[in-house]
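J.: just coords:
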């Protein structure tokens, strides 16, 4: 067989599902619900993590000791501070992120032009889709995240979501509501990259060693175990990649740092914190994020299935097998 014939044979047409507006609506709904439930459930861990990052009296404490100190000083209700902004913010962000990832992964795969090119560049497709989807989702998240951090870090700031958001908007306007936009995309885009790309590659690594018959005959328990394990690893990756910007975001919303452009403030805060300071609270955040990411993927797939939505586009390497 000639080289031209071999190349022609290997360059197969794209096998891309044609998602309808209803499908994207299902993706959005599933992403919104799974993100809202998972982040809301992790509120106590996030409260302790944020206090360790921004409150001098919590400096050097771990998750357990930080939790004990918070409950001793402010009562157990303090662990649910910021619950409202967390739930509403991630309802909007999760829907936009998951539906956006499905949309942009399909769009970038179409741009690749053929199956071989798409598979060869699949990591770049995952990175691009996660980054673009997260950018637009963060436009919805940023004002609510600013409200949450202000409620958590400044005791007595407001009684809840509505009063906190209203006060922040009244006193600071759009500028304060979006003061954390640059650090939040610096945090959330690496987070999304770790979440989606690592999850895709973990699934590929597991399934690549299986025959088609084995994959079709996997028990529900085996499928659940693979999904859970991939989600946990993806959560660890997401936490590590996004931790420095997460620390800076908490500092910015607390009002720390010098005056000047956002880039200058971030640079100065990073210099003051140092490597160790930027990764303060990483332990509890890794615990939180592994649970978040794993539960999100499990719920996302379950909700999509219940809604009758199709599976997302797969461009794993095993599709090249003849």
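T.: Nice, thanks for sending it over. Note that the structure is a prediction, hence the values are computed from the model and not measured.
J.: switch to C-alpha atoms for all contacts and neighbour counts from now on
T.: Fine.
J.: list the contacts of the residue positioned nearest the centre of the chain.
T.: In the chain, the residue lying closest to the centroid (C-alpha atoms, centre = their mean) is residue 192, at 4.4 Å. The contact partners of residue 192, by C-alpha atoms under 8 Å, 6 or more residues apart in numbering, come to 130, 131, 134, 238.
J.: okay, the spatially closest residue to the second one that is not a sequence neighbour and residue 256: tell me how far apart.
T.: For residue 131, ignoring the flanking residues on the chain, the nearest one in space by C-alpha to C-alpha, 6 or more residues apart in numbering is residue 189 at 5.3 Å. To residue 256, residue 189 is 23 Å away according to C-alpha to C-alpha, to the nearest Å.
J.: which of the two has more neighbours?
T.: Set residue 189 next to residue 256 and count neighbours by other C-alpha atoms under 10 Å: residue 189 wins out with 23 against 15.
J.: ok, and for stretch 78-98, which residues are buried?
T.: Under the neighbour-count criterion of 16 or more other C-alpha atoms under 10 Å, stretch 78-98 has 78-98 buried.
J.: what residues does it touch?
T.: Contacts of stretch 78-98 (C-alpha under 8 Å, 6+ apart): 27-37, 39-40, 43-45, 47-48, 70-71, 130, 133-134, 136-138, 140-142, 144-145, 147-149, 151-152, 160-161.
J.: A further structure is provided below for comparison with the first:
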């Protein structure tokens, strides 16, 4: 079987959409990319969640990636670093399928696929539209994931389904979406920045837009790290809102939105509180986005090549 890199010799435009790359194939590529991205760096994401949680009890505060990883593994078991990953697997596939399908469709409609040209507006707009659609689907799964990542969650929830039932029974359906506006305040600029940076870097490195694994990997890593660093404050508030139901702190449990979360965090920890978990967030995001873009572009190249053969 001919490998994807052989498509460099083909005459068709790699970046074009139909008829070379159908919607179903696009969604399959996106689903594969999403699962690969989240699973690869999940333990670091668990550490980031612990570091971002606002807690008045000093013994429950986590500091540093290595120190936190050792503390979780030694007190709760090494496999606790992977608790909640089933929720990511269940949600990431469909959410990323919608994500990349929306991205490609909007970019195509805005004329962003022309070889040798880079359209900043098309890249940013397609990224923003993609994240609005995918986050609506992913947000409940993300809430479950973060609830299962908190300290001693094994005593509260046996499984993803058990956690979902517990949250719904005790906090209602709204608990799964209370963080959605805050999530969008983070992911819309994050995705717009990431796609803008990715398209800029990849176009600069690869003007012909042919399939090039090294370009996709490097551009994805740099774009992801850049966007993650700039949107960390919103991620901290999102974590607060998604884990508030399990908090022992009465003030944290009473937080009902982005503004209230910002006020509480600033009063408790000042400006530096908004950048808790910055290092593990960037450390997680850079390889994750590199894996995501590499997996997506490889799948995309494979499908286009297969379609051209038939």
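T.: Alright, I've got the coordinates. Quick caveat, the model's predicted, so the values are computed rather than measured.
J.: now the TM-score, please.
T.: The TM-score (TM-score structural alignment, normalised by the length of structure 2) is 0.81; 281 aligned residues with a C-alpha RMSD of 2.9 Å.
J.: which of the contacts of residue 192 of structure 1 fall in helices?
T.: The helices, defined by DSSP state H, take in 130, 131, 134, 238 from the contacts of residue 192 of structure 1.
J.: closest one of these to residue 272 of structure 1?
T.: Taking C-alpha to C-alpha as the measure, residue 272 of structure 1 lies nearest residue 238 of these, at 24.0 Å.
J.: need the counterpart of that closest one in structure 2.
T.: Using TM-score structural alignment as the criterion, the counterpart of residue 238 of structure 1 in structure 2 is residue 227.
J.: can I assume its match is in contact with residue 198?
T.: No. Shown here, residue 227 of structure 2 and residue 198 do not form a contact pair, counting by C-alpha atoms under 8 Å, at 10.2 Å.
J.: quick one: the helix or strand where residue 173 of structure 1 lies to structure 2 mean distance?
T.: According to DSSP states H and E, residue 173 of structure 1 maps onto helix 161-177. Aligned to structure 2 and superposed, helix 161-177 of structure 1 gives a mean residue distance of 1.6 Å (mean C-alpha distance after the TM-score superposition for structure 1).
J.: and the helix or strand just after that helix with helix 161-177, angle?
T.: Toward the C-terminal end, the helix or strand that comes next after helix 161-177 of structure 1 (DSSP H and E) is helix 181-192. On the basis of axes from the mean of the first three to the mean of the last three C-alpha atoms, to 10 degrees, helix 181-192 of structure 1 is oriented at 110 degrees to helix 161-177.
J.: by how much does helix 181-192 of structure 1 deviate from structure 2 on average?
T.: Mean for helix 181-192 of structure 1 is 1.5 Å (mean C-alpha distance after the TM-score superposition for structure 1).
J.: rewinding a little: can I get the contacts of residue 192 of structure 1 in a markdown table including neighbour count and distance to residue 278 of structure 1?
T.: A markdown table is the format used below for these (neighbours: other C-alpha atoms under 10 Å; distance: C-alpha to C-alpha, whole Å):
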| residue | neighbour count | distance to residue 278 of structure 1 |
| --- | --- | --- |
| 130 | 28 | 24 |
| 131 | 24 | 22 |
| 134 | 26 | 22 |
| 238 | 28 | 15 |
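J.: just tell me what the residue nearest to the centre of structure 1 corresponds to in structure 2.
T.: Under TM-score structural alignment, residue 192 of structure 1 pairs with residue 191 in structure 2.
J.: same question for residue 93 of structure 1.
T.: Match for residue 93 of structure 1 (TM-score structural alignment): residue 95.
J.: thinking again about what came up before, any idea how far the match of residue 238 of structure 1 lies from residue 277 of structure 2?
T.: From residue 227 of structure 2 over to residue 277 of structure 2 (counting by C-alpha to C-alpha), the distance is 14 Å.
J.: now the helices: where do they sit in the stretch 101-250 of structure 1?
T.: Per DSSP state H, counting those that start in this stretch, the stretch 101-250 of structure 1 carries helices over the ranges 115-120, 122-153, 161-177, 181-192, 198-208, 212-216, 220-254.
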